[in-house]
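# Next comes the sequence, and after it the predicted model I'd like to discuss.
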Amino acid sequence: MKKSGFALLIITMVVFASVLLPQSGFSGVDVTIGINVPLPVFVFSAPPAVVFIPGTYVYAVSDVDIDIVFYQGYWYRPHRDYWYRSTSYNGPWRHLDQKRVP
């Protein structure tokens, strides 16, 4: 009887300790709200002429009315505080989080 009473006391202490003692845990919220800002269509009839920007690894498209740059296999295009990326200079363009813009 003493052993079962002692075991019950130990179990009770463990249960209370696990409930009452503070524990660290992960709690986080991630909310993403997307607003579709249409990107004006711009189509190149031939591969665009690019100019190397000294001191960087970036090439800028010259002689066009929009900003397009080439960097490490991707084309980047800003529009109204948003950035877009594509594997082709004619798109399709995908919205890119500003944290991922090189």
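Received the coordinates, thanks. Quick caveat, the model's predicted, so the values are computed rather than measured.
# When you work out contacts or count neighbours from here on, use the C-alpha atoms and nothing else.
Noted.
# For this structure, which segments count as strands?
Taking DSSP state E as the criterion, the chain carries its strands at 50-52, 59-61, 69-71, 74-79, 82-86, 94-96.
# Alongside the first one, take a look at this:
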Amino acid sequence: MRRPILFLCLLMLPLGAPRAEVSVGVGVTVPGVSIGIRVPAYPRLVRVPGYPVYYDPQIDVNLFFYDGLYWVFADDDWYASDWYDGPWRRVARLDVPVYLLRVPVRYYRRPPPYFRGWVVDGPPRWDERWGRDWTDRRSGWAIRTRPLPPPAPLPYYQRHYSGEYYPGGPEERTVIRREHYRYQPREPVVREHYPQPPGQRGPQDRGRSERR
């Protein structure tokens, strides 16, 4: 009887997903909502032609890199982080950088259903999706009126941090970044979301929950 019992026990064990697999989903955590995205290894970032933005064409996540931060579009909201696997902080729709808003539909690896029918070589129709108030306050977002800025350098140092070596605490992540990545964000909204040295967080950051 020992062998049948052992066989049944093995069948009941959960099957583990490969570490390199990207996990996507939305789940409820305490105390808030998690965007449920895991990127377990440094992404293979490729420049979006004609934009100072990078994306990963090989993963099933709307993951971008712009102005020194990673950006994820999930569940109709934007999130930002200075590390590829978070933790993520929500960015208000009115504050999303214009160069991200202009990225064409074809570069969204996990487009939401309402993207269907939109021109793939044009930006998403945020004005239709987010309403008149957003459109009035972000008028001209789709019109290019100035030369493109150069893209931020990629944080290649993060290739050495994955799995159990991924830094867990905000202070550790900030120290590592400051040692290896000298780039300073160009846009004010990005600087607000850029992690500050311990003890120097601005009032706009207080009460903002980190999300992964």
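Okay, I see it. Model, not experiment: these values are computed from the prediction.
# Please dump the strands of structure 1 into JSON lines; it should also carry mean neighbour count and distance to Asn36 of structure 1 for every row.
Below are the strands of structure 1 laid out as JSON lines (neighbours: other C-alpha atoms under 10 Å; distance: least, C-alpha to C-alpha, whole Å):
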{"stretch": "strand 50-52", "mean neighbour count": "14", "distance to Asn36 of structure 1": "29"}
{"stretch": "strand 59-61", "mean neighbour count": "19", "distance to Asn36 of structure 1": "25"}
{"stretch": "strand 69-71", "mean neighbour count": "19", "distance to Asn36 of structure 1": "22"}
{"stretch": "strand 74-79", "mean neighbour count": "18", "distance to Asn36 of structure 1": "12"}
{"stretch": "strand 82-86", "mean neighbour count": "18", "distance to Asn36 of structure 1": "10"}
{"stretch": "strand 94-96", "mean neighbour count": "16", "distance to Asn36 of structure 1": "9"}
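# Out of those, flag the one nearest Leu39 of structure 1.
With C-alpha to C-alpha, the closest approach to Leu39 of structure 1 among the strands of structure 1 belongs to strand 74-79: 6.9 Å.
# and that closest one, which stretch of structure 2?
Taken onto structure 2 by TM-score structural alignment, strand 74-79 of structure 1 occupies residues 69-74 there.
# Let me know which of the strands of structure 1 is the nearest to Ile10 of structure 1.
Among the strands of structure 1, the nearest to Ile10 of structure 1 by C-alpha to C-alpha is strand 94-96 (55.9 Å).
# residues in structure 2 aligned with that closest one?
The aligned range for strand 94-96 of structure 1 in structure 2 is 89-91, by TM-score structural alignment.
# For that stretch, give me the average deviation versus structure 1.
When structure 1 is superposed, stretch 89-91 of structure 2 averages 0.5 Å from its matched positions, counting by mean C-alpha distance after the TM-score superposition for structure 1.
# follow-up on the earlier one: of the strands of structure 1, which is nearest Phe42 of structure 1?
Nearest to Phe42 of structure 1 among those is strand 74-79 (10.9 Å), distances taken as C-alpha to C-alpha.
# what does the closest one rub up against?
Strand 74-79 of structure 1 is contacted from outside by 39, 67-70, 83-89, using C-alpha atoms under 8 Å, 6 or more residues apart in numbering.
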